[in-house]
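> this one's structure only:
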C-alpha cells in the first residue's frame, strides 16, 4: 500500500504528517508556509513530499463548526484542497478535524512542551491527529489489504 499524507491547513502554516506503509500509524513530517500566505510555495512543497513518500492520497483537515455546519474557514479549505488536487494529481479527502488543534495543544502541554516550542509544532501535531483519525476509521480496509476508499 502506498502512503497517505495528512495536512492541517492553518492561516500561517500547514502541518504535514505521513502514514506508515501499512496504513496503521501517522507520523509528523514538517510545518510549511500556509496556503493562505503562499499558495504556490505550499503546493510545490506538497508535491515534493508526495514524490518522496510516493503518496496516493492527501487527507486534509476540514474545520467544520461544532454544530456540523460549514463556515467560511471550511469553505476556504475546500477551495484550497481542490487546487491541491488539480495541481498534484492525487485525490484529496476532506476529514472532519473539529478539536484536533485543541487536542494537539493538550498533548503538548501534558508533555511539558514550552509555549514557544508548541507554536512551532502544533499544526504538525494536528496533522498527525487528523491522519491517525482517518486511518483508524478506515482501518478495517487497510488491515484486510484493501485500498482506503471513501
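Received, thanks. As the structure is a prediction and not an experimental result, all values here were calculated from the model. Numbers count the residues shown, from 1 in each chain.
> alpha carbons only for contacts and neighbour counts from here, please
Noted.
> what sits against residue 125?
When contacts are counted by Cα atoms under 8 Å, 6 or more residues apart in numbering, residue 125 touches 15, 28, 101, 104.
> identify, by residue count, the longest helix of this protein.
In terms of residue count, the longest helix belonging to the chain (DSSP state H) is helix 115-137.
> distance between that helix and the chain's centre?
8 Å (Cα atoms, centre = their mean, to the nearest Å).
> quick check, central residue of the protein?
The chain has residue 7 as the residue nearest its centroid, 1.9 Å off, counting by Cα atoms, centre = their mean.
> narrow the contacts of residue 125 to those that are buried.
With burial judged by 16 or more other Cα atoms under 10 Å, the buried subset of the contacts of residue 125 is 15, 28, 101, 104.
> how about residues contacting the helix or strand hosting the second one?
Assigned by DSSP states H and E, residue 28 falls within strand 26-33. Around strand 26-33, the neighbours that count as contacts under Cα under 8 Å, 6+ apart are 12-20, 41-42, 45, 120-121, 123-125, 127-129, 131-132.
> next, the one to line up against it:
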C-alpha cells in the first residue's frame, strides 16, 4: 500500500499511529529496534548491555513517544517455553515495573519469535559479515525481525499481535494473545 503523492498513510482501523519498539533479549546483550510512525518498517537502534537494557528501553520509548514495546518470546518449535523464554518473561516483568512508574501508558506485548536469532545470523552471513562480528549486531537484527513480523501482522489483521503483558497485579482476559 503505497501512498499517492500528498496523501498520508492510513493506519489499520483500531490501531493508532505511533512508533513501536522491538526488543530481542539475550543473556548478555539486548537488541533494540524501532518503527516509523506509520508502523511500516523496522530499523535497528542499538545493542544494549543486559544490565542497563530495561532503563535504556524505557528512556528510548519515552524519547520516541512509543505506543507499544514488542518483546521477542523465543518458543521451541513445538510451542513450549524453555529457559530462553523464561529470561524474556523476566526481562518483560522488569520492564513492566519500570514502565509502571515512568511510562504507564506504554503497552508491552510478547511476540513469538521462533528462529529469529538463527535467521539474523544467516542474514548477516549472507551479507558478507564475518561470523566473529555477528555478535556486535545480531541482537539488533533479531529485534528488527521481531518488530517487522509484528508490524506485518498488525497491517494484515488490523489488530495488535502477541500476548499483552499486564502491569503487576493486573489481569485482563480480554487482552490475551492474538495472532
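Cool, the structure landed. Everything quoted here is computed from the prediction, not taken from an experiment.
> picking that back up, which among the contacts of strand 26-33 of the first structure count as buried?
Neighbour-count burial (16+ other Cα under 10 Å) applied to the contacts of strand 26-33 of the first structure gives 13-20, 42, 121, 123-125, 127-129, 131-132.
> corresponding residues in the second structure for the strand holding residue 28 of the first structure?
Using TM-score structural alignment, strand 26-33 of the first structure corresponds to residues 42-49 of the second structure.
> count the neighbours of the counterpart of residue 95 of the first structure in the second structure for me.
In the second structure, residue 95 of the first structure lines up with residue 111, judged by TM-score structural alignment. Residues contacting residue 111 of the second structure under the criterion other Cα atoms under 10 Å number 27.
> ok, average deviation of the helix or strand harbouring residue 111 of the second structure from the first structure?
Assessed by DSSP H and E, residue 111 of the second structure sits inside strand 107-112. On superposition with the first structure, the mean distance recorded for strand 107-112 of the second structure (mean Cα distance after the TM-score superposition for the first structure) is 0.9 Å.
> returning to what we had before: so the match of residue 95 of the first structure touches residue 151, yeah?
No - in this structure residue 111 of the second structure lies outside contact range of residue 151 using Cα atoms under 8 Å: 10.9 Å.
> all strands for the second structure, in order.
Taking DSSP state E, the strands of the second structure run over residues 20-25, 29-35, 42-49, 68-73, 107-112, 163-165.
> most tightly surrounded among those?
With neighbours defined as mean count of other Cα atoms under 10 Å, the strands of the second structure peak in mean count at strand 20-25, which reaches a mean of 30.
> which residues in the first structure does that strand align to?
Using TM-score structural alignment, strand 20-25 of the second structure pairs with 4-9 in the first structure.
> and stretch 122-138 of the second structure, by the same measure?
Stretch 122-138 of the second structure maps onto residues 106-122 of the first structure, going by TM-score structural alignment.
> show me what that stretch is in contact with.
By Cα under 8 Å, 6+ apart, the residues outside stretch 106-122 of the first structure that reach it are 15, 31, 101, 104-105.
> contacting residues for the counterpart of residue 73 of the second structure in the first structure?
When the first structure is aligned by TM-score structural alignment, the residue opposite residue 73 of the second structure is residue 62. Listed by Cα under 8 Å, 6+ apart, the contact partners of residue 62 of the first structure are 74, 77-78, 94-98.
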